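Q: Sequence and predicted structure below; questions after.
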Amino acid sequence: MDVTVVVPTVGGPHLTEQLAALAAQTRPPAQVVVVNNGLPGAADATVAAWRAQLPQLELVEDRRETTPGYARNVGAERARHPGILFVDDDDVVDPGYVAAMGAALDESELVAARVDLERLNPPALTSRWGSMQADGPMTYHDFLPWSISAALGVRSEVFRKIGGFDGTYPICEDTDFSWRAQLDAGARLSFVPDATISYRLRTRPGQAFRQARVWASWEVALHKRYRSRGLTTSGNPVRALLRWGRPVLLLVRARRREDLVVAARQLGSCVGRAEGTVRHRHLHL
């Protein structure tokens, strides 16, 4: 299946690596749409540098909303092909990624690529991070499987049937998208182990804390939205207390920066759950 690859960006420093990877595909994407959701002109120079190697490359700027889901919707509106692949600007796809994902979309309406954490991240960090879509779709909500947006493919008719991503979600929009595709469009989610994307983790404590904090806060909104559709909300106070204790213990025992990153991530998750419970008026311990 011919595919359009959508790359949301704010003009980050790693965009050129992802475009280089897309230019080196064994089966080139039929169309690549880079959506600059950052400052005007932030991606102009990088895109211009790759136009010769990627003649199918297009650039669009849109800041009416500044969320990744909104930027992906803008890119998908430009898609001219039956398959749409979403990748992030700071990751790197393997050479066979487009071919494998396109072939998988011939069989399934929704596909999830394999995520590799080893290539772009320090071993001391990946060894403590845990698995992330390495052997199958994400499942830790104990509900329907889902894919992170950086490794997601969908048939264009399914994307349009469910109205794309929910642009009001600053994060967790990929989980919501995957679930709506299955519940509202009858899509099957298939894992594609032959399509690998190297994912870049946050390597600074402040970055890890902020990402986990926002993520956990909006997970509460996600649980509130789907409780009527079969998602069971966790409310175990003992487990919540233990969750707060882990980052504190890690901070006390920290001997290197990676320890601080992991602790900051866990602490951010605890803070985000508490904030989300208040903001979304839904208990999710």
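A: That came in fine, so what should we check first?
Q: from here on, contacts and neighbour counts on C-alpha atoms
A: Will do.
Q: ok, residue 135 - contacts?
A: Counting by CA atoms under 8 Å, 6 or more residues apart in numbering, residue 135 touches 114, 193.
Q: Which of the helices or strands spans it?
A: Assigned by DSSP states H and E, residue 135 belongs to no helix or strand.
Q: Please apply the same query to residue 219.
A: With DSSP H and E as the test, residue 219 turns up in helix 205-226.
Q: downstream neighbour of that helix in the secondary structure list?
A: helix 237-253.
Q: what distance separates the start and the end of stretch 223-234?
A: 9 Å (CA to CA, to the nearest Å).
Q: tell me which residues in that stretch are buried?
A: 223-224, 226, 231, 233 (16 or more other CA atoms under 10 Å).
Q: Can you show me the helices along the stretch 1-150 of the chain?
A: For the stretch 1-150 of the chain, applying DSSP state H, counting those that start in this stretch gives helices covering 15-23, 44-50, 68-77, 97-107, 123-129.
Q: List of residues touching the second one?
A: For helix 44-50, the external contacting residues (CA under 8 Å, 6+ apart) are 15-16, 19-20, 57, 59.
Q: now it: how far from the chain's centre is it?
A: Mean-position distance between helix 44-50 and its chain equals 24 Å (CA atoms, centre = their mean, to the nearest Å).
Q: Use this one as the comparison:
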Amino acid sequence: MMLIPDAHLRVLADGRVLIGFAPLRVLRLSPSAARLTTRWLAGGPVGADPAHQELARRLVTAGLAHPCHAHTRWGPQDVTVVIPVRDEPHGVRALRDALHGRHPVLVVDDGSAEPLPGAAARHPAPLGPAAARNTGVLSVTTALVAFLDADVTPGPGWLEPLLAHFEDPRVAAVAPRVRSRPGRSPLARYERARSPLDLGAAPAEVGPGARVGYLPSAALLVRTSVLRELGGFDERMRFGEDVDLIWRLTAAGHRVRYEPASEVLHRPRPNWPALLRQRFGYGTSAGPLARRHGRAVAHARLSPVTAAAWTAGFVGRPRTALALAGVDAALLARELVPAGVPARAALRLAVRGQSAVGRMLADAALRAWWPVALPALLTGRRGRVAVALVLLARLRGRPWALDPMTWCAAGLADDLAYGAGVWWGALRARTAVPLLPDLSTRPRGNDGRRTGFGPQGVRR
């Protein structure tokens, strides 16, 4: 195995201090560990020594580096593809053709109006995608199972980068990048740039609170034995069952990876109302997920001091806000400087952290919190200016072929539909957890336990 440094990794103190972001993590190394890490990050292989393997694992799970396996014993013969489908015979045929007969394929017909020919199993009535996937797993005999929805098309060589991760026995699930299929319509261009299934171009360790917090089941590769041990997907959930599965895997001590070197294409929604219904449905999963996973569903995570600083700034108390921001920076420096981070670098990290919190709060205000936040913001001049600045900032992600007005209107409608779903799901589940920020100073790690983080999410 080799290690590839994360794009945002910073190395200080002659390699003895490593800093990663989202969330901010600081790892202090002994001189010998620093020499090993420097060699690995320069392209040297990680040896078979158990101590070396454990150090490499720490770097990977902290998001500071990403594994690269030159060889793998896994192949297409180890994978069964399960396709849950309802009323999409053309999609199934296209997906089968794209797979080129390299794997066993199990099609589960989830109560289609016209029974699908060649289905391995059929539900007499629709039970939902989670139930369809579980039905398919009952017939899987291979070590790995790949779930592919009928509206995705895997690209050439999509499987090999995913299989390599299973060289690590701790890895239980891996997913490719799911990109919206290119198109000429404004909707297709919007989906290509802002699909919730597309988790970006950077590889990641996956788990609650991480940069990539979940994986969509539109395309997902899982160890069959681990999936059965956990009881499969939760069939009571119509939306969010994939998020629930990933969080149960990490809580059980398994590792989950996101691998964008593998790519599949997803068919966009047919029209704008369908897109907004989908986003609303995604939002409704927040309530059931909160019942199962608590504050992991929070749309904003920040320390109480940081929250107080931003609140003071919003209500027009700039001196109080600056004082609290100074306290926050001092608390962060108290964590970083003893770890070997220079004071000036610690200050820059504090400023960067405050900026990231501002962006996070702005996104949460327009998405999950909008039924309360937008009326409050739009009634005052300061709030209206803040909303306008957020919308202007979002123009940076606009595809060149989509005009600014359409981009902003589509994004706002997307946010409002999702946020409405969050509130509806919270009301139905009778929980306010999805509507509240997580003000814990010690956020949960990928294994679900409390970790040694400082006031802004610094891992020591």
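A: Cool, got the structure. Since the model is a prediction, treat every value here as computed from it, not as a measurement.
Q: Superposed, what's their TM-score?
A: Remark: TM-score between the superposed chains equals 0.78 [TM-score structural alignment, normalised by the length of structure 1]; 261 aligned residues with a CA RMSD of 3.3 Å.
Q: before we move on, back to that, I'd like the helices of the stretch 1-150 of structure 1 laid out as a markdown table, including distance to residue 215 of structure 1 and mean neighbour count.
A: Formatted as a markdown table, the helices of the stretch 1-150 of structure 1 follow (distance: least, CA to CA, whole Å; neighbours: other CA atoms under 10 Å):
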| stretch | distance to residue 215 of structure 1 | mean neighbour count |
| --- | --- | --- |
| helix 15-23 | 23 | 20 |
| helix 44-50 | 29 | 14 |
| helix 68-77 | 13 | 24 |
| helix 97-107 | 27 | 22 |
| helix 123-129 | 16 | 15 |
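Q: now these as TSV including distance to residue 114 of structure 1?
A: Below are those laid out as TSV (distance: least, CA to CA, whole Å):
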stretch	distance to residue 114 of structure 1
helix 15-23	16
helix 44-50	26
helix 68-77	20
helix 97-107	10
helix 123-129	16
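Q: ok, residue 40 of structure 2 touching residue 52?
A: No - contact criterion CA atoms under 8 Å: residue 40 of structure 2 and residue 52 do not qualify, at 10.4 Å.
Q: Look at those two and report which has more neighbours.
A: Taking other CA atoms under 10 Å, residue 40 of structure 2 and residue 52 do not tie; residue 40 has more neighbours (20 against 15).
Q: any idea which element that one lies in?
A: Here residue 40 of structure 2 is assigned to helix 31-41, by DSSP H and E.
Q: same thing with residue 356 of structure 2?
A: Assigned by DSSP H and E, residue 356 of structure 2 falls in helix 343-366.
Q: what packs against that helix?
A: Helix 343-366 of structure 2 sits against helix 318-336, helix 370-378, helix 404-429, with contacts defined as 3 or more CA pairs under 8 Å, 6 or more residues apart in numbering; DSSP states H and E.
Q: Now do the buried residues in the last one.
A: Of the residues in helix 404-429 of structure 2, those with enough neighbours to count as buried (16+ other CA under 10 Å) are 404, 407-408, 410-411, 413-426, 429.
Q: Please identify the residue most distant from the middle of structure 2.
A: residue 319 (36.4 Å; CA atoms, centre = their mean).
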